[in-house]
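J.: Predicted structure and sequence below. I'll ask about it afterward.
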Amino acid sequence: MQPGSEPIRSVRNPLVQALRRLHRPSGRKEQGLILLEGTHLLQEALAQGLRPRQLLATPDWLARHGALVERLPDPGRLRIASPEVLAAAATTGHPDGVLLTLESADLPAPAEATPDFVLVLDRLQDPGNLGTLLRTALAAGVEQVWLSEGADPLQPKVLRASSGAALALPIERLAATDLPGRLVAARERGVQLVAAVVPEAGGAAQPYWELDWCRPTALLLGNEGAGLAPTLARLADRRVTIPHSPAVESLNVAAAAALLLLERPRQAHGRPGA
């Protein structure tokens, strides 16, 4: 297979400039596209049945990934570029030789039906944390993710940190003023609202394993520094905590989320040997 068009040799090429604009939220919104970097994310996109809008690859990458190139649904969208040109279009310091774009509208959208398991993130700021959380959420069987502002889930760093999970999860980003109403509506449809708090927090918090996670559940996790907004915490039906040594004040939100989210499938399947 021969990629279409002449190789791109200038960083001033219009395609390269369009890809660079996808580094910013305004560019992603304007073009309706997201930027993915690296072989693994290309593999994940194809596994999800997503059709790349545009691909940019170096000659060396093409020589090493012929079988993957043959899987492309539209090979004519592939353009060859020098390593210098590809690096100019990428957000990473050492790209592995391929970039691609996807249409935002092709990503999974939240279904109208009431979900059984929702992850609610309040103003999470760190893209690495968000990406890790999305990967754990997918592993735990989360059906929807609701974000109250915070980091953009479609920025390249989040997509890399999620290892492609952001391409498979229905994610909805809400204004902070809209989230309380969404949670109240979910509770009226039988979803329990569960807030994670630090062990010494006041109120009737219980160890997380004592909660019945098999019920329809929305887990609420707060900002890395300030925690869960008081308006959201007051809506919670249950407060859970992860008991740990007082040597540390609190756990990293992504580390805490792994224990909390995976408790649901653990309860559903039982302990090994039980």
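T.: That came in fine, so what should we check first?

J.: switch to C-alpha atoms for all contacts and neighbour counts from now on
T.: Will do.

J.: Near the nearest residue to residue 71 once chain neighbours are set aside, how many other residues are there?
T.: Once its chain neighbours are removed from consideration, residue 71 has its nearest residue in residue 46; the separation is 8.0 Å (Cα to Cα, 6 or more residues apart in numbering). Burial of residue 46, expressed as a neighbour count using other Cα atoms under 10 Å, amounts to 16.

J.: Relative to residue 213, how far out is residue 46?
T.: As for residue 46, its distance to residue 213 is 33 Å (criterion: Cα to Cα, to the nearest Å).

J.: cool, and residue 61?
T.: With distances defined as Cα to Cα, the gap from residue 61 to residue 213 amounts to 45 Å.

J.: Please say which of those two ends up with more neighbours.
T.: Set side by side, residue 61 and residue 213 give different neighbour counts by other Cα under 10 Å, the larger being at residue 213 (23 against 16).

J.: Correct me if wrong: that one contacts residue 267.
T.: Yes - with the criterion set as Cα atoms under 8 Å, residue 213 and residue 267 qualify as a contacting pair; they are 7.1 Å apart.

J.: ok, the residue sitting nearest the centre point of the chain to residue 47 distance?
T.: Ranked by distance to the mean C-alpha position of the chain (Cα atoms, centre = their mean), the top residue is residue 166 at 3.5 Å. When distance is defined by Cα to Cα, residue 166 is 13 Å away from residue 47.

J.: which stretches of the chain form helices?
T.: Secondary structure of the chain (DSSP state H): helices at 14-21, 25-31, 39-47, 59-64, 66-70, 83-89, 127-140, 156-161, 179-188, 230-233, 253-269.

J.: Show me which parts of the last one are buried, residue by residue.
T.: Right, helix 253-269. Applying a neighbour-count criterion of 16 or more other Cα atoms under 10 Å, the buried positions in helix 253-269 are 253, 254, 256, 257, 258, 260, 261, 262, 263, 264.

J.: Which one of these is nearest to residue 161?
T.: residue 254 (11.6 Å; Cα to Cα).

J.: Spit out the contact partners of the closest one.
T.: If a contact means Cα atoms under 8 Å, 6 or more residues apart in numbering, then residue 254 has 129, 130, 132, 133 as its contacts.

J.: neighbours around the second one, how many?
T.: Neighbours of residue 130 under the rule other Cα under 10 Å: 26.

J.: take the one below as the second:
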Amino acid sequence: MNACQAVAEHRPDDVRRVYVRESLLPAFGAFLRRCAASRIAYHVVDDAELAKITQSTHHEGVCFIVRERAPVALPALLAVPGPRCLVYLDGVQNPHNLGAIVRVCAHFGAAAVLIAGSDGGVSTSMLRTAEGGGEWVEVLGVEPGPAPLLAARAAGFRLIATAARSPQDLHARRLPQRTLILLGSESHGLSPALAQLADESVRIPGTGKLDSLNVACACSVLLSEYWRAHPAA
């Protein structure tokens, strides 16, 4: 529901069709009147029909068919000047983790999520989990390997990785104004080659009883620290 409301607010002209449960008509009333005026079809349906349309039981009573956002090229993303935080994911493909990360990025103002070896990672599951965050954050696939990271470094970004045994405490210094956070999958972590490419490795302080956090949780801690240091970004 939050994902659909975010689309209705930020790019209503991209909506092509709406399916909605009768009980949600008041929540979407203003937008549905706009749809009617623009001759965009909307249908009042029951949950069984929504499950068929969405191929999911997690539709929360509403489904939008929406035109995809125009993709942003990596060079254009890196060329934006000033303080900026991006997140790079190595081997993170689970749509629920991706959606949680996009949601965290939207909350803390990270501009984009770069997914190595992916066509962009945008799926209905990811967008649902992001709870509207997908309207605020660019999500794009990049080629695996060092090339995107070297391009980011050339654009003035510092590459920050995490390591459970790093001597550098995350909270002991300010993260750079232009930061690219590198995160790996929970099963394998960041690949050794990419970890070695990082400009710095930091440790998220804690009890030490566990080796690592869920990747979305780790992302939240890191972005919270970036926001603390650069709230205007």
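T.: Great, that's in hand. Note that the structure is predicted; figures quoted are calculated from it, not measured.

J.: So the residue mapped onto residue 29 of structure 2 from structure 1 versus residue 57 of structure 1, what's the distance?
T.: When structure 1 is aligned by TM-score structural alignment, residue 29 of structure 2 is paired with residue 66. Here the criterion is Cα to Cα. By it, residue 66 of structure 1 lies 12 Å from residue 57 of structure 1.

J.: More neighbours: which of these two?
T.: residue 57 (24 against 11).

J.: any idea what residue 217 of structure 1 aligns with in structure 2?
T.: The criterion is TM-score structural alignment: under it, residue 217 of structure 1 has residue 179 as its aligned partner in structure 2.

J.: show me the contacts for its match.
T.: Residue 179 of structure 2 makes contacts with 84, 85, 86, 157, 158, 159, 160, as judged by Cα under 8 Å, 6+ apart.

J.: Tell me if I'm right that the second one and residue 178 touch.
T.: Yes - under the contact definition of Cα under 8 Å, residue 85 of structure 2 touches residue 178, with a separation of 5.9 Å.

J.: which one of those two has more residues nearby?
T.: Neighbours per residue (other Cα under 10 Å) separate residue 85 of structure 2 from residue 178, with residue 85 holding more: 26 against 23.

J.: What's the match for residue 227 of structure 2 in structure 1?
T.: Using TM-score structural alignment as the criterion, residue 227 of structure 2 maps onto residue 265 of structure 1.

J.: I'd like the distance between that match and residue 248 of structure 1.
T.: For residue 265 of structure 1, the distance to residue 248 of structure 1 (Cα to Cα) stands at 28 Å.

J.: Now which residue in structure 1 aligns to residue 143 of structure 2?
T.: Residue mapping for residue 143 of structure 2 onto structure 1 gives residue 175, with TM-score structural alignment as the criterion.

J.: Check residue 15 of structure 2 too.
T.: Residue-level alignment of residue 15 of structure 2 against structure 1, with TM-score structural alignment as criterion, gives residue 52.

J.: same deal with residue 103 of structure 2?
T.: Aligned against structure 1 by TM-score structural alignment, residue 103 of structure 2 finds its counterpart in residue 135.

J.: Could you do residue 129 of structure 2 as well?
T.: With the correspondence set by TM-score structural alignment, residue 129 of structure 2 lines up against residue 161 in structure 1.

J.: Report the separation between residue 28 of structure 2 and residue 14 of structure 2.
T.: With Cα to Cα as the criterion, residue 28 of structure 2 and residue 14 of structure 2 are 16 Å apart.

J.: Over to residue 165 of structure 2?
T.: For residue 165 of structure 2, the distance to residue 14 of structure 2 (Cα to Cα) stands at 47 Å.

J.: Repeat that for residue 178 of structure 2.
T.: With distances defined as Cα to Cα, the gap from residue 178 of structure 2 to residue 14 of structure 2 amounts to 32 Å.

J.: likewise residue 197 of structure 2?
T.: 40 Å.

J.: same thing with residue 117 of structure 2?
T.: Taking Cα to Cα as the measure, residue 117 of structure 2 and residue 14 of structure 2 are separated by 28 Å.

J.: coming back round to it: the match of residue 15 of structure 2 reaches residue 104, doesn't it?
T.: No - with contacts defined as Cα under 8 Å, residue 52 of structure 1 does not count as touching residue 104, sitting 10.9 Å away.

J.: Which one of those two is surrounded by more residues?
T.: Each of residue 52 of structure 1 and residue 104 had its neighbours counted (other Cα under 10 Å), and the higher figure belongs to residue 52 (23 against 16).

J.: What's residue 102 of structure 1 aligned with over in structure 2?
T.: Matched across to structure 2, residue 102 of structure 1 falls on residue 66, judged by TM-score structural alignment.

J.: count of residues packed around its match?
T.: Close neighbours of residue 66 of structure 2, defined as other Cα under 10 Å, add up to 17.

J.: Quick check: the gap between residue 230 of structure 1 and residue 185 of structure 1.
T.: Taking Cα to Cα as the criterion, residue 230 of structure 1 is separated from residue 185 of structure 1 by 18 Å.
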